[in-house]
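Visitor: sequence first, then the predicted structure, then my questions.
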Amino acid sequence: MSEGRQDGLDVGRGYIIPASELSESFIRASGPGGQNVNKVASAVQLRFQFSENTSLPDDVKRRLARLAGSRLTLSGEILIQSDRFRSQERNREDAMQRLAALVRKAFERPKPRKATRPTKGSKERRLKAKKQRGATKKLRSTAID
């Protein structure tokens, strides 16, 4: 499966984020690279124009906004920065893969929580433990007098 292509980023399930909604900028990295790190802009900032996206369903976009958290800027972009590797190309691939993984995770619908009640046995065990704890504390208080 090719992650980054000229026409966009394939995120699976037949969805592709158009290349027009993605932009990259290169900055100097703080990670590994020795003297090279001071000369070459190998870190990548990948920006996804989230607010302008029309290819993803609305429910996926809501979950994606929640998952993006602080990576979602006020201007409606999802910003992913990668400086794990020494080479610019590997950092580009890493940023693309991380964005694709984030979108794939947003496609997963959360399982609805089903309300349950505690069983009779668990209630009895809880009350028995509370009585035991209270008795222990009561014994301590009388020993001090």
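Guide: Alright, I've got the coordinates. These figures come from a predicted structure and were not determined experimentally. Numbers count the residues shown, from 1 in each chain.
Visitor: switch to C-alpha atoms for all contacts and neighbour counts from now on
Guide: OK.
Visitor: give the other helices and strands that the helix or strand encompassing residue 101 contacts.
Guide: Element membership of residue 101 [criterion: DSSP states H and E] is helix 88-107. If you count contacts as 3 or more C-alpha pairs under 8 Å, 6 or more residues apart in numbering; DSSP states H and E, helix 88-107 packs onto strand 8-12, strand 43-49, helix 58-68, strand 77-82.
Visitor: and the residue nearest the centre of this protein?
Guide: residue 67 (4.9 Å; C-alpha atoms, centre = their mean).
Visitor: included below, for side-by-side comparison, is a second structure:
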Amino acid sequence: MIADIDKLIDECTFTTVRSSGSGGQNVNKVETKVLLSFDVLNSQVLSEEQKSIISKKLKNRINKDGILQISSDVERSQIMNKKAVVAKLEKLLTKALHVDEKRIATKRTLKSIQKRLDDKKRQAEKKRLRSEDF
């Protein structure tokens, strides 16, 4: 889990570009699309173990320089797109750093074992009856 998301966001760089999509004439003159760049390998907030996990799990989103890039142009305002990008980053990192609990194998119940054997016997009997000559 990430210790402090605010410190992590401080390490990110935000750039704005012109966006396509809804917005009418506003699209042509206002830079509403927000690009977030986060240098995973040089982060001071993440531990070395977290950096390696993120690099492995998000390798399709990280470029060759080790920078994770996320963009958003869904909203019509720059502030809302910045919030959306931060939410995407937080969701990506928490999902990447989530550790699944190890499954503990349990013993089969006697009822399930008996049901399996009964089904096998029924199937064998069915096949035996098909092969008999009439």
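Guide: Yes, it's here. Computed from a predicted model, the values in this text were never measured in an experiment.
Visitor: tell me how the two chains score on TM-score.
Guide: The TM-score (TM-score structural alignment, normalised by the length of the second structure) is 0.69; 131 aligned residues with a C-alpha RMSD of 3.3 Å.
Visitor: mean shift of the helix holding residue 101 of the first structure relative to the second structure?
Guide: After superposition onto the second structure, helix 88-107 of the first structure sits on average 2.2 Å from its aligned residues (mean C-alpha distance after the TM-score superposition for the first structure).
Visitor: now the lengthiest helix in the second structure: buried residues?
Guide: As assigned by DSSP state H, the longest helix anywhere in the second structure is helix 110-131. When burial is assessed from 16 or more other C-alpha atoms under 10 Å, helix 110-131 of the second structure yields no buried residues.
Visitor: next one: stretch 93-113 of the first structure
Guide: Neighbour counts over stretch 93-113 of the first structure (16+ other C-alpha under 10 Å) mark 94, 95, 96, 97, 98, 99, 100, 102, 103, 104, 106, 107 as buried.
Visitor: repeat for stretch 31-42 of the second structure
Guide: By neighbour count with 16+ other C-alpha under 10 Å, stretch 31-42 of the second structure contains the buried residues 31, 32, 33, 34, 35, 36, 37, 38, 39, 40, 41.
Visitor: could those go into TSV alongside distance to residue 63 of the second structure?
Guide: As requested, those are exported to TSV (distance: C-alpha to C-alpha, whole Å):
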residue	distance to residue 63 of the second structure
31	24
32	23
33	20
34	18
35	14
36	13
37	10
38	11
39	10
40	10
41	11
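Visitor: map residue 48 of the second structure onto the first structure.
Guide: Applying TM-score structural alignment, one finds that residue 48 of the second structure aligns to residue 58 in the first structure.
Visitor: and its match, how many neighbours?
Guide: Per other C-alpha atoms under 10 Å, the neighbour tally for residue 58 of the first structure reads 11.
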